[in-house]
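Student: give me coordinates for this.
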Amino acid sequence: MSRKIFVNLPVEDLERSKRFYEAIGARNEPKFTNEAAAMMVLSDTIHIMLLTKPFYSTFTTRPIADAHQTSQVLLCISCDSPAEVDEITNAAGAAGGKIDVSQEDQTQGGPMYGRDFEDPDGHQWAPMWMDPEFAEKGAHPVESATADIV
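Tutor: Below is the predicted model of the structure:
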């Protein structure tokens, strides 16, 4: 069995968050959804668990970060083309997210094409496409990879 990832995100408004993730292509899995949590299936291997903040707090003793003010994780997701990057990012904007919030512009050519968005709770996502030839040869040594990406 292949590994799956379950990204657990604390949210203020569960219904709003479900609508947002449905708008960017996730589907709700009702078997694991109730008034405190919703499983949103982004792919066969990526699942987003939207947890109300009180429920999220039952899994950790640490304070919940305000994702609008701090960065706790950048969630990068691969896309099949630059057009798909734009499609997901634009859907996020139309669904109430903030788009193109980072300071780095990865749309100017080169081996990678990426944009980013924040969901309504401030969680940062970065859809990205990588040129298959570049991906095949890799980014070694590190110095040349940075030069190739920028």
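Student: C-alpha from now on. contacts and neighbour counts both.
Tutor: OK.
Student: tell me where the protein has helices.
Tutor: Per DSSP state H, the chain carries helices over the ranges 14-23, 53-56, 82-94, 132-137, 142-149.
Student: those helices: which one's closest to Val7?
Tutor: helix 53-56 (11.9 Å; C-alpha to C-alpha).
Student: distance from the chain centre to that closest one, please.
Tutor: 20 Å (C-alpha atoms, centre = their mean, to the nearest Å).
Student: ditto for stretch 42-54
Tutor: Worked out by C-alpha atoms, centre = their mean, stretch 42-54 lies 11 Å from the chain centre.
Student: now it: buried residues?
Tutor: Leu42, Ile46, His47, Ile48, Met49, Leu50, Leu51, Thr52, Lys53 (16 or more other C-alpha atoms under 10 Å).
Student: nearest to Thr70, of the helices of the chain?
Tutor: Short answer: helix 53-56, nearest of the helices of the chain by C-alpha to C-alpha, at 16.3 Å.
Student: okay, the helices of the chain in JSON lines with distance to Val101 next?
Tutor: Formatted as JSON lines, the helices of the chain follow (distance: least, C-alpha to C-alpha, whole Å):
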{"stretch": "helix 14-23", "distance to Val101": "17"}
{"stretch": "helix 53-56", "distance to Val101": "24"}
{"stretch": "helix 82-94", "distance to Val101": "11"}
{"stretch": "helix 132-137", "distance to Val101": "25"}
{"stretch": "helix 142-149", "distance to Val101": "19"}
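Student: want to put them side by side, so please do this one too:
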Amino acid sequence: MNLPRREAAKTDCFYQALGFQKNDMFSDENATSWMLSDEIFVMSLNEDFYNGFLVNGDQASFGEGSKQMLNALSAESSEEVDTFVKNASENGVAIYREAKSDAPGMYSAAVADPDGHVWEIVYMDMSAWAEGNEAGTDQANN
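Tutor: Predicted coordinates:
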């Protein structure tokens, strides 16, 4: 995924603080490549460079006002969610949504990176999710 940035140093500090790995092969003065996992890469692009990929007068959008998307990551446990938020807040990142249980078996939180892009982290206990949904279905059928 490609995301625009205003200040490379602040944005790079955010990704590094959360434990993501910098990919030097695809990083230069215009962009920094971050490996979130073996399958997920984020290209953090300087605003002007990012705008160079856009057409029809479109411009980079930052986190002010309406949100077009939430970048969601999976966690292995509720503790991982809490650690993610703690690491973010200790490194000056704004907590966008405090950690909470959204539904049976679901625990999530979200932070806003220095450019206003929202990063959600979610833990799903699938057995609790299934039990919660099954209970809801039983009540609806009665």
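Student: now the residue most central in space within the first structure, nearest residue through space, not along the chain?
Tutor: Nearest residue to the geometric centre of the first structure (C-alpha atoms, centre = their mean): Trp125, 3.1 Å. Leaving aside its sequence neighbours, Trp125 of the first structure sits nearest to Leu75 (C-alpha to C-alpha, 6 or more residues apart in numbering; 4.6 Å).
Student: show the contacting residues for the counterpart of the one you found in the second structure.
Tutor: Using TM-score structural alignment as the criterion, Leu75 of the first structure maps onto Asn71 of the second structure. Asn71 of the second structure is in contact with His117, Val118, Trp119, Glu120, counting by C-alpha atoms under 8 Å, 6 or more residues apart in numbering.
Student: could you dump the residues you listed to TSV with distance to Val85 of the second structure?
Tutor: Shown next, in TSV, are the contacts of Asn71 of the second structure (distance: C-alpha to C-alpha, whole Å):
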residue	distance to Val85 of the second structure
His117	15
Val118	12
Trp119	10
Glu120	10
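Student: strands - which of the buried residues of stretch 42-54 of the first structure land there?
Tutor: Secondary structure defined by DSSP state E assigns Ile46, His47, Ile48, Met49, Leu50, Leu51, Thr52 of these to strands.
Student: just give me the neighbour total for Tyr24 of the first structure.
Tutor: No, residue 24 of the first structure isn't Tyr; it's Ile. Ile24 of the first structure has 18 neighbours, counted by other C-alpha atoms under 10 Å.
Student: no, scratch that, I was asking about Thr61 of the first structure
Tutor: Thr61 of the first structure, neighbours per other C-alpha under 10 Å, totals 8.
Student: now do the contacts for it.
Tutor: Taking C-alpha under 8 Å, 6+ apart as the test, Thr61 of the first structure contacts no residue whatsoever.
Student: one more: Gln16 of the second structure?
Tutor: With C-alpha under 8 Å, 6+ apart, Gln16 of the second structure has these contacts: Lys22.
Student: please say which position in the first structure it maps to.
Tutor: Correspondence of Gln16 of the second structure to the first structure, assessed by TM-score structural alignment: Glu22.
Student: mind checking how far its match is from Arg16 of the first structure?
Tutor: Note on Glu22 of the first structure: its distance to Arg16 of the first structure, by C-alpha to C-alpha, to the nearest Å, is 10 Å.
Student: do the same with Gln69 of the first structure
Tutor: 20 Å.
Student: the two - which one has more neighbours?
Tutor: Neighbours were counted for Gln69 of the first structure and for Arg16 using other C-alpha under 10 Å; Arg16 has more, 15 against 8.
Student: could you report the neighbour count for Lys31 of the first structure?
Tutor: 8.
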